[in-house]
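Undergrad: Pasting the sequence and the predicted model now:
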Amino acid sequence: MASARSSLSRDRRRAEMREFLRSRRARVSPADVGMPEGGRRRTPGLRREEVAVLSGVGVSWYTWLEQGRDITVSEEVIDAIARALLLNAAERGHLYRLAGLNPPRDAPAPAVPTSPELRRLLDSWLPRPGYVRDRHWNFTAVNDMAREVFGYGETDHNCLVSFFTNARYRTLHRHWAETAPQVAAGFRADAAHYPDDPEFDRIAGDLAAVSPEFAELWARHDVAEHTSAVKAVDHATAGTLVFDATLLPLPEHPGHHLILHNPRPGTDTRQRLEELMRRRSLVVAHPG
């Protein structure tokens, strides 16, 4: 049964490959790729032999590929065909998958500052805590209540580093020891998405040198991916606060996440937060 399903999957890929290549070929004119028109054409787009020439493969081989025959395809050939057909990044990845190959990973996107829209969102989220972190878990924006509730100071620039080195955060976090393995495993899982980015190793190496707990956990090579968590903190003024934390990816900034904390139902966290926010406002309005 498994073999039959595998065969059916291959047949579907070949059928999709056939239609995909034909449709992409039809939309590219000879002029688009610097070739002469070559006389009257019965169908729009490039001819098969022109794609073969542009890709550096034999005409018969390319014909077999477009017909969906069972032939071996290399990454180099897929890249050559993608260039010949002027495929964009999404189409190139699709072609890789149709050929039964894993698409190459994209180069890491550069870190970008948090947009004014996201900063306004964080401010409007008050009195609930929220922040934005980049792919290396660096904070790019933190609202005032996140600093107050979790003990983040002006020297806290990285979520992972703060978790293991910020003594105030560690004291506040009710389940720090139980959560630490998940945090280290989450960072390793994120690093795996960017195998050519040395910054993850630098951050982990520097942190392992100053945090024995992190060094021990990092050496386990555990990985875990999650989009939600429950956080409980014992705040000196507000008392026990329990949150549902949700990680929301920001597609326009690959690797960046918006982390929002909502008072957990069944607790009085919302009321405690509102009272804490009121006290902070009074202190700001009447310092000293």
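TA: The structure has been received and is ready for your questions. Numbers count the residues shown, from 1 in each chain.
Undergrad: For the rest of this, base every contact and every neighbour count on C-alpha atoms.
TA: OK.
Undergrad: Please enumerate the strands of the chain.
TA: Shown for the chain, the strands assigned by DSSP state E span residues 130-133, 139-142, 228-235, 239-249, 257-263.
Undergrad: Now render these as JSON lines, adding mean neighbour count.
TA: Formatted as JSON lines, the strands of the chain follow (neighbours: other C-alpha atoms under 10 Å):
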{"stretch": "strand 130-133", "mean neighbour count": "24"}
{"stretch": "strand 139-142", "mean neighbour count": "20"}
{"stretch": "strand 228-235", "mean neighbour count": "17"}
{"stretch": "strand 239-249", "mean neighbour count": "18"}
{"stretch": "strand 257-263", "mean neighbour count": "20"}
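Undergrad: also this one, for the comparison:
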Amino acid sequence: MATTALGEYLSARRAQVTPELIGLPTHGVRRVPGLRREEVAMAAGVSVDYYIRLEQGRERNPSAQVLDALSQVLRLDDDAHLHLFRLAGLLPVPVRPAAPEQVDPQLLRLLEMWPDNPAIVLGRAFDILAGNAPAYALFDGFQQGPNLMAKIFLDPDARSFYPDWDEVARYTVAGFRLQQGRSPDDPRIRQVIEELSQASPDFVALWDKHEARGTRMTSKRFHHPEVGELTLQINAFDVRSAPGQELVVYHAEPDTPSATALARLRATATVESPQADQDPGQPASSRSSWSGSPR
């Protein structure tokens, strides 16, 4: 049965909500994971036929009231709630240019003003658009090119580099799903999804869950081949001048083993980063590469 992105999302989220979560009694053997369609419809106050048409793509214009009710039944958080509204066409979807992304020269200069903190700029498809010297030192040896998703799912060293790989992968895919909902026609996002769908069963399993979350992990553990394990705090900021881009800055808590390890790592950082040879007046492109792309 043909369906829509909205129908796929409803079906995937329904499969992850148990009857107990919404106070429904269960009897006997259940043949479907999560809720049945009729259970969702009853809890949301809509007819079973209407809800089936939503999942099958035969109903494409649900009201905001219906979506609010479904969000409550499916236990969607704020990010997932907004994602649902975007899929239903009730929120504006930004139009993105097909040209490669570029980083504002002022932002490149800002990266170099953090000599003690690894900092990177992520594009809307999680391409690594730029970074400073500490970032290159932290993420040295990135084997899958300048894309965070490719690093996590295609680099054979990813699971050792990220001791909490399962959590990192889940959060990253949920954030990418939110980006895809904001820009469903973006060719670069589509390219990343297609490539990972063909090459990584782990990605497919997480992508099929349809989790959408903008909240990042607040800290992340790394196991660096030269300085060992370190835990870094994460601060992420939207780039106002380039919607969809994100500035991510890492730091270690003072007077901790991680701070000592980060200091040792900074000592190995090259004085000149890959942006050093660029004309300051020319923004960096997502199609450019660096010798030590971040993980």
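TA: Arrived safely, thanks for sending. Values in this document were obtained by computation on a predicted structure and should not be read as measured data.
Undergrad: Quick TM-score on the pair, please.
TA: Here the superposed chains carry a TM-score of 0.57, computed using TM-score structural alignment, normalised by the length of structure 1; 182 aligned residues with a C-alpha RMSD of 2.4 Å.
Undergrad: would you list the strands of structure 1 in JSON lines and tack on distance to residue 15 of structure 1?
TA: Converted to JSON lines, the strands of structure 1 look like this (distance: least, C-alpha to C-alpha, whole Å):
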{"stretch": "strand 130-133", "distance to residue 15 of structure 1": "42"}
{"stretch": "strand 139-142", "distance to residue 15 of structure 1": "46"}
{"stretch": "strand 228-235", "distance to residue 15 of structure 1": "39"}
{"stretch": "strand 239-249", "distance to residue 15 of structure 1": "34"}
{"stretch": "strand 257-263", "distance to residue 15 of structure 1": "38"}
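Undergrad: Not counting sequence-adjacent ones, nearest residue to residue 259 of structure 2?
TA: Of all residues beyond its chain neighbours, the one nearest residue 259 of structure 2 is residue 252 (5.0 Å), with distances taken as C-alpha to C-alpha, 6 or more residues apart in numbering.
Undergrad: any idea how far residue 268 of structure 2 is from the one you found?
TA: To residue 268 of structure 2, residue 252 of structure 2 is 17 Å away according to C-alpha to C-alpha, to the nearest Å.
Undergrad: before we move on, what about residue 124 of structure 2?
TA: From residue 124 of structure 2 across to residue 268 of structure 2, the span is 30 Å (C-alpha to C-alpha).
Undergrad: more neighbours, the two?
TA: Applying other C-alpha atoms under 10 Å to residue 124 of structure 2 and residue 268 shows that residue 124 carries more neighbours, namely 23 against 15.
Undergrad: Just tell me what residue 251 of structure 2 corresponds to in structure 1.
TA: In structure 1, the residue matched to residue 251 of structure 2 (TM-score structural alignment) is residue 262.
Undergrad: was I right about the residue nearest to residue 259 of structure 2 contacting residue 233?
TA: Yes - counting by C-alpha atoms under 8 Å, residue 233 is a contact partner of residue 252 of structure 2 at 6.0 Å.
Undergrad: Pull up the aligned stretch in structure 1 for stretch 164-179 of structure 2.
TA: On structure 1, the counterpart of stretch 164-179 of structure 2 by TM-score structural alignment is residues 175-190.
Undergrad: can you pull the buried residues of the matching stretch?
TA: Using 16 or more other C-alpha atoms under 10 Å as the test for burial, stretch 175-190 of structure 1 gives 176, 180, 181, 182, 183, 184, 185, 186, 187, 188, 189, 190.
Undergrad: now, among these, which is nearest to residue 275 of structure 1?
TA: For these, the residue nearest residue 275 of structure 1 by C-alpha to C-alpha is residue 176; the value is 25.2 Å.
Undergrad: ok, that closest one - contacts?
TA: residue 170 (C-alpha atoms under 8 Å, 6 or more residues apart in numbering).
Undergrad: What separation is there between it and residue 233 of structure 1?
TA: Residue 176 of structure 1 is 9 Å from residue 233 of structure 1, by C-alpha to C-alpha.
Undergrad: sorry, back to before: can you redo the buried residues of stretch 175-190 of structure 1 as CSV with distance to residue 51 of structure 1?
TA: What follows is those, written out as CSV (distance: C-alpha to C-alpha, whole Å):
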residue, distance to residue 51 of structure 1
176, 59
180, 54
181, 52
182, 50
183, 49
184, 48
185, 46
186, 44
187, 43
188, 42
189, 40
190, 38
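Undergrad: Looking at those residues, which are in helices?
TA: Of these, the ones assigned to helices by DSSP state H are 176, 180, 181, 182, 183, 184, 185, 186, 187, 188, 189, 190.
Undergrad: Surely the fifth one is in contact with residue 159?
TA: When you say that, I think you mean residue 183 of structure 1. No - Residue 183 of structure 1 is not in contact with residue 159 according to C-alpha under 8 Å; the separation is 9.6 Å.
Undergrad: of the ones in helices among the buried residues of stretch 175-190 of structure 1, closest to residue 209 of structure 1?
TA: Closest to residue 209 of structure 1, out of all of those and judged by C-alpha to C-alpha, is residue 184, at 14.6 Å.
Undergrad: residue contacts, the closest one?
TA: Contacts of residue 184 of structure 1 (C-alpha under 8 Å, 6+ apart): 160, 214, 217, 218, 222, 223.
Undergrad: Any chance of TSV for those residues, columns distance to residue 76 of structure 1?
TA: Shown next, in TSV, are the contacts of residue 184 of structure 1 (distance: C-alpha to C-alpha, whole Å):
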residue	distance to residue 76 of structure 1
160	38
214	41
217	39
218	36
222	34
223	31
